[in-house]
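Colleague: Please work out how this folds:
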Amino acid sequence: MKIKSYKKIKGNEYELILDNDVKVRLYDDLIIKHELLLKKEITKDRLTKIVVANDNLHAYYLALKFLGKKMRSTMEIKNYLQKKEFDQKIIEETINKLIKENYLNNQKFMESYINDQFNLTYNGPEKIKQNLIKLGINEDQIVINKDFSEKIKTLISKKIKLNHKLSTNALKQNITTYLIGLGYRKEDFIDELDNIKSNDKSLIKKDYEKIMKKYQNKYDSFQLKMKVKEKLYQKGYTPDLINEWIEENL
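Modeller: Below you'll find the predicted structure:
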């Protein structure tokens, strides 16, 4: 086969036009390496090998561009190249090359990810750990040596301000659900939780009045008392406080 002409496409890619009007896209690295500017003749087998080498180079350049945006895990690069429909062998060779050249390093990626999560988010250690596992980091390799105590205090303080109308128990449950959802373990914040106290006697008066207004004309005295107890208990008041309040007011 003869090479009729070259056409620059973009960046460092060129299109080779053969005498049978077949068009082949190649990087200039390979054009120079194989002296295709000088040798106008090329066999089918040789062209096939060059095209395979070009696919490898294309995967490598795409991976570098993807890595240029931010650090990535090995799994992220693998998934990215799979979406680009590269052959598995090419993906493995590309990843090995990137690791060898230190563009890919799961340990450094993990450390960077933990620092970013700690400094830029309110995510707790368990959520960070699970995110890293999803990104292909082995659980046994994950070590998070960060002090989350100040973050926990800040989060609890915000939740108290937003939910100041909740009873002590309801507020604690609300905060517990919220912090566990963010990836904190209960033992991480149990001491802070124990220090939380709402003005339950003031709050129960308002809730009691709302409940009475809603149900006092729907039940007889005994059923009304049971309904009021049920609703106050659902709001997180202790049985002792509920009984005390009902005895004094109902």
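Colleague: alpha carbons only for contacts and neighbour counts from here, please
Modeller: Noted.
Colleague: how long is stretch 211-227 end to end?
Modeller: 9 Å (CA to CA, to the nearest Å).
Colleague: State whether residue 122 is indeed within a helix.
Modeller: No. Using DSSP: H, G, I helix; E, B strand; the rest coil, the assignment for residue 122 is coil, not a helix.
Colleague: Contacts only, for it.
Modeller: Residue 122 makes contact with 151, 182, according to CA atoms under 8 Å, 6 or more residues apart in numbering.
Colleague: go on, residue 18?
Modeller: 1, 2, 3, 4, 5 are the contacts of residue 18 under CA under 8 Å, 6+ apart.
Colleague: how about the fourth one, secondary structure?
Modeller: Put simply, residue 4 is strand when judged by three-state DSSP.
Colleague: Burial check on it, number of neighbours?
Modeller: The local packing of residue 4 (other CA atoms under 10 Å) involves 13 other residues.
Colleague: For ChimeraX, write the selection for the buried entries among the contacts of residue 18.
Modeller: Here is the ChimeraX selection string for the buried members of these, based on 16 or more other CA atoms under 10 Å:
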select :3
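Colleague: Closest to residue 157 out of the contacts of residue 18?
Modeller: residue 5 (70.7 Å; CA to CA).
Colleague: I'd like the structure of this one too, to check against the first:
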Amino acid sequence: MQITKIEQGKKRQDRANVYIDGEFAFAIYLDILVRHGLVKGQDIGEDRINQIIREDELGKAYDRALRFLGYRMRSEKEVRDKLKEKEYQDFVIDEVIERLKKNKFINDSQFADSWVRDRTNLKPTGKKMLELELKQKGISESIIINVLSRIDKEDEFELAQKLASKRKFEDLAPEVRKKKITDYLLRRGFGWDVIKEILKEESVNE
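Modeller: I've put the predicted structure just below:
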């Protein structure tokens, strides 16, 4: 088999179309073309073609992952799920993930820190909710324990107290008010230990 034509892509100028024996064979990134030294008139075997196509598939998957990471920080699971959604093969996904880790584009510890910080600033929730959200993002148990251990119990209590006070439960009967506060704080991801302290304070203030 012989390369009979190489032309730059019309829509994407970072890619090249390669023709073999007069017919379009494949499209690849220009850097792969240069790295393999492909030129018109060159003989090429099937094994080498497969190797080049494999490298190009990795390049496309890596670019897709970088675009996905461009919107906000992502967990490893989020990136894996996105690439699976685009139907990349498992070995391609594994190699892309390793490359992203090596280049420090994904780091689950940093992601967990950022997630907790952003949630605290933008939409405060209790540790139980944060734990659930991080698990859904595929964060390991050890990382979750580490990042949530930095949240002081007193700070969480004050946050729950502040959120509950905004709900205007003061005019309700005591038992109704306590139930409303309990249900609300449970929905916001606070644990029973925090809620009990809030209810204890409510009883003192009755």
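Colleague: Over in the second structure, see which of the contacts of residue 18 of the first structure survive.
Modeller: Among these, the contacts conserved in the second structure (both residues aligned by TM-score structural alignment, their matches' CA atoms under 8 Å) are 1, 2, 3, 4.
Colleague: and of those, the nearest to residue 106 of the first structure?
Modeller: residue 3 (43.7 Å).
Colleague: Look up how far residue 46 of the first structure lies from the nearest residue to that closest one once chain neighbours are set aside.
Modeller: Once flanking residues are discounted, residue 3 of the first structure sits nearest to residue 18: 4.5 Å by CA to CA, 6 or more residues apart in numbering. Distance, residue 18 of the first structure to residue 46 of the first structure, using CA to CA: 14 Å.
Colleague: Repeat that for residue 73 of the first structure.
Modeller: 35 Å.
Colleague: Which one's more surrounded, the two?
Modeller: It is residue 73, of residue 73 of the first structure and residue 46, that has more neighbours when counted by other CA under 10 Å, with 20 against 10.
Colleague: so what corresponds to the more buried one in the second structure?
Modeller: The pairwise alignment with the second structure assigns residue 73 of the first structure to residue 75, based on TM-score structural alignment.
Colleague: for its match, what are its contacts?
Modeller: Residue 75 of the second structure neighbours (CA under 8 Å, 6+ apart): 106, 107, 108, 111, 137, 138, 139.
Colleague: can you list those in JSON lines and add neighbour count and distance to residue 157 of the second structure?
Modeller: Rendered in JSON lines, the data for those read as follows (neighbours: other CA atoms under 10 Å; distance: CA to CA, whole Å):
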{"residue": "106", "neighbour count": "21", "distance to residue 157 of the second structure": "32"}
{"residue": "107", "neighbour count": "16", "distance to residue 157 of the second structure": "30"}
{"residue": "108", "neighbour count": "21", "distance to residue 157 of the second structure": "27"}
{"residue": "111", "neighbour count": "20", "distance to residue 157 of the second structure": "25"}
{"residue": "137", "neighbour count": "17", "distance to residue 157 of the second structure": "26"}
{"residue": "138", "neighbour count": "13", "distance to residue 157 of the second structure": "27"}
{"residue": "139", "neighbour count": "20", "distance to residue 157 of the second structure": "25"}
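Colleague: Those in helices, which ones?
Modeller: Judged by DSSP state H, helices contain the following of those: 108, 111.
Colleague: most centrally placed residue in the second structure?
Modeller: The second structure has residue 74 as the residue nearest its centroid, 2.5 Å off, counting by CA atoms, centre = their mean.
Colleague: what do we get in the first structure for residue 190 of the second structure?
Modeller: In the first structure, residue 190 of the second structure lines up with residue 184, judged by TM-score structural alignment.
Colleague: And for residue 19 of the second structure?
Modeller: In the first structure, residue 19 of the second structure lines up with residue 17, judged by TM-score structural alignment.
Colleague: my hunch is that the residue nearest to the centre of the second structure is in a helix, does that hold up?
Modeller: No. Counting by three-state DSSP, residue 74 of the second structure falls outside a helix, being coil.
Colleague: so who does it touch?
Modeller: Residues counted as contacts of residue 74 of the second structure (CA under 8 Å, 6+ apart) are 106, 111.
Colleague: Could you check how far the match of residue 190 of the second structure is from residue 178 of the first structure?
Modeller: Taking CA to CA, one finds residue 184 of the first structure at 9 Å from residue 178 of the first structure.
Colleague: Look at these two and report which has more neighbours.
Modeller: Set residue 184 of the first structure next to residue 178 and count neighbours by other CA under 10 Å: residue 184 wins out with 22 against 15.
Colleague: Let me know whether residue 192 of the first structure touches residue 151 as I believe.
Modeller: No. Counting by CA atoms under 8 Å, residue 192 of the first structure does not reach residue 151; the two are 11.7 Å apart.
Colleague: and residue 200 of the second structure, what pairs with it in the first structure?
Modeller: Residue 200 of the second structure maps onto residue 194 in the first structure, by TM-score structural alignment.
Colleague: I'd like the distance between that match and residue 241 of the first structure.
Modeller: Applying CA to CA to residue 194 of the first structure and residue 241 of the first structure gives a distance of 18 Å.
Colleague: On the three-state scheme, residue 39 of the first structure is what?
Modeller: Applying three-state DSSP: residue 39 of the first structure is coil.
Colleague: if we can go back for a sec, tell me which residues touch the match of residue 190 of the second structure, please.
Modeller: With CA under 8 Å, 6+ apart, residue 184 of the first structure has these contacts: 123, 124, 125, 126, 127.
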